[in-house]
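Colleague: Fold the stuff below for me.
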Amino acid sequence: MRTLAHSRTLYSARGFTMVELILVMVIFGILSAIAMSRFTARVEFDGRGFFDQTLSMVRYAQKLAIAQRRTVWVQASQTGRIICLTYVQVNVDCQNDGGAPVPTPGEQTWFVKTAPTDISFGSSPVFAFNPLGQPSPNAAVNLTLYQGGSTSIGNIKIEAETGYVH
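Modeller: Now for the predicted structure:
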């Protein structure tokens, strides 16, 4: 005959039931299927990230020109998929810094960025911000980034009179 104490130890054994285990596996499978699709389609994510970096670089160049009261050149290469900042005009492919590189904020390295694979510039603009923060030559500048050569990621516009970057 079983006693009350004996049946308590029988039922107080700890563990998970088969239903609980299967439910957890199903939920984990659904969540991983959703999360994996986010990590495998990184082209759009990388493209948007590079667009934001480029926008920040151009804004930084304009602010730096005003703060240091000197000309800052922005050069983007359509073929090399590179953008760089210098204090003097260099070749359009940003292959060298011309002896006057703009350092990356917080570092002492040349401020140059390469686009991810499948991301390119629509043109190869070379322009400068003068000490007043205006683009030189004094004309509006448009810098468009493309994914796969045809899908526009975004357009960076620099106003002619004010140098406002948006």
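
Colleague: all contacts plus neighbour counts: C-alpha atoms, from now on.
Modeller: Noted.

Colleague: all helices for the chain, in order.
Modeller: 4-11, 18-40, 42-68 (DSSP state H).

Colleague: what residues are up against the most centrally placed residue in the chain?
Modeller: Central residue of the chain (Cα atoms, centre = their mean): residue 49, 2.1 Å from the mean position. The contact partners of residue 49, by Cα atoms under 8 Å, 6 or more residues apart in numbering, come to none.

Colleague: ok, 10 Å please
Modeller: 43, 55, 115, 116 (Cα atoms under 10 Å, 6 or more residues apart in numbering).

Colleague: and the gap between the nearest residue to the second one once chain neighbours are set aside and residue 141?
Modeller: With Cα to Cα, 6 or more residues apart in numbering as the criterion, residue 55 has its nearest non-adjacent residue at 6.6 Å, and that residue is residue 156. Here the distance between residue 156 and residue 141 works out to 8 Å (Cα to Cα, to the nearest Å).

Colleague: any shared contact partners between the two?
Modeller: residue 165.

Colleague: Hmm, residue 125 and residue 156 touching each other?
Modeller: No. Judged on Cα atoms under 10 Å, residue 156 makes no contact with residue 125 at a distance of 11.6 Å.

Colleague: Residues that sit against both of those two, list them.
Modeller: Taking Cα under 10 Å, 6+ apart as the criterion, residue 156 and residue 125 both touch 141, 142, 143.

Colleague: Here is a second sequence; please produce its structure as well for comparison:
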Amino acid sequence: MLIGILGAFAGQRFFSRTNFDASGYANQLATLVRYGQKLAIAQNRSVFVRLNGSSVALCYDAACAARVAAPAGGNSGSAATTQRCRNPATNIYDAAWACEGLPDGVAMTNAGTFYFDAVGTPFNVADAQPTLVSTFPAALAVDITGNGVTLRTTIEGSTGYVH
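Modeller: Just a heads-up that it's a prediction; the model follows:
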């Protein structure tokens, strides 16, 4: 009887795809942000990270008119990515863009846009380029939530360290 009760209540949570989607997306988010920082350093230019609540994307400008190519030549191509990673100017899906869409049933908090400068320091999108003064917070916490599970990715303000 105990197994039946546990199966009825805990089974739904344990076998929910949303839990796995949230975990996978939190990993994709951290990986893309780290890649953006490394790319900014390697190319000696600013790389913008757009967190708009439905996707995470890398661009060379705040408006995402110049999009960063995905490191493997293409993004995941998942249903969420094809729906949420569209060229802002044409509304056409861009498979080569370093962008990943938020899966259905998963939510993102603290959405916004920031950029890494050529030495990998994060700046708020409103900070003029080039500048030495960053108004980026001491730490930006981005929470990915799905089916009651919350996973946090933090970007440190002084170093850009992502964890």
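
Colleague: Got a TM-score for the two of them?
Modeller: The TM-score (TM-score structural alignment, normalised by the length of structure 2) is 0.67; 120 aligned residues with a Cα RMSD of 2.2 Å.

Colleague: Quick check: closest non-adjacent residue to the corresponding residue of structure 1 for residue 156 of structure 2.
Modeller: Mapped onto structure 1 by TM-score structural alignment, residue 156 of structure 2 lines up with residue 159. For residue 159 of structure 1, ignoring the flanking residues on the chain, the nearest one in space by Cα to Cα, 6+ apart is residue 140 at 4.9 Å.

Colleague: From residue 86 of structure 1, how far off is that neighbour?
Modeller: Residue 140 of structure 1 sits 20 Å away from residue 86 of structure 1 when distances are taken as Cα to Cα.

Colleague: which stretches of structure 2 form strands?
Modeller: For structure 2, applying DSSP state E gives strands covering 47-51, 55-59, 99-101, 106-108, 112-116, 122-124, 139-146, 149-156.

Colleague: These: which one's closest to residue 6 of structure 2?
Modeller: Closest to residue 6 of structure 2 of the strands of structure 2 is strand 149-156 (Cα to Cα; 18.5 Å).

Colleague: That closest one: average distance to aligned residues in structure 1?
Modeller: Once superposed with structure 1, the aligned residues differ from strand 149-156 of structure 2 by a mean of 1.8 Å; criterion: mean Cα distance after the TM-score superposition for structure 1.

Colleague: about what we covered before: surely the match of residue 156 of structure 2 touches residue 139?
Modeller: Yes. With contact defined as Cα under 10 Å, residue 159 of structure 1 counts as touching residue 139 (7.4 Å).

Colleague: Pretty sure residue 72 of structure 1 sits against residue 111.
Modeller: No. Between residue 72 of structure 1 and residue 111 there is no contact, the gap being 11.7 Å when judged by Cα under 10 Å.

Colleague: overlap in contacts of the two?
Modeller: 85, 86, 101, 102.

Colleague: which ones are touching the residue mapped onto the last one from structure 2?
Modeller: Spelled out, that is residue 102 of structure 1. In structure 2, residue 102 of structure 1 lines up with residue 68, judged by TM-score structural alignment. Contacts for residue 68 of structure 2 (Cα under 10 Å, 6+ apart) come out as 36, 39, 47-49, 57-61, 96-99.

Colleague: Tell me which residues touch residue 137 of structure 1, please.
Modeller: 126, 127, 128, 129, 130, 160.

Colleague: Counterpart of the fifth one over in structure 2?
Modeller: Aligning on TM-score structural alignment places residue 130 of structure 1 opposite residue 117 in structure 2.

Colleague: what's the distance between the nearest residue to that match once chain neighbours are set aside and residue 20 of structure 2?
Modeller: Closest residue to residue 117 of structure 2 apart from its sequence neighbours, by Cα to Cα, 6+ apart: residue 46 at 4.5 Å. Residue 46 of structure 2 sits 33 Å away from residue 20 of structure 2, taking Cα to Cα as the criterion.
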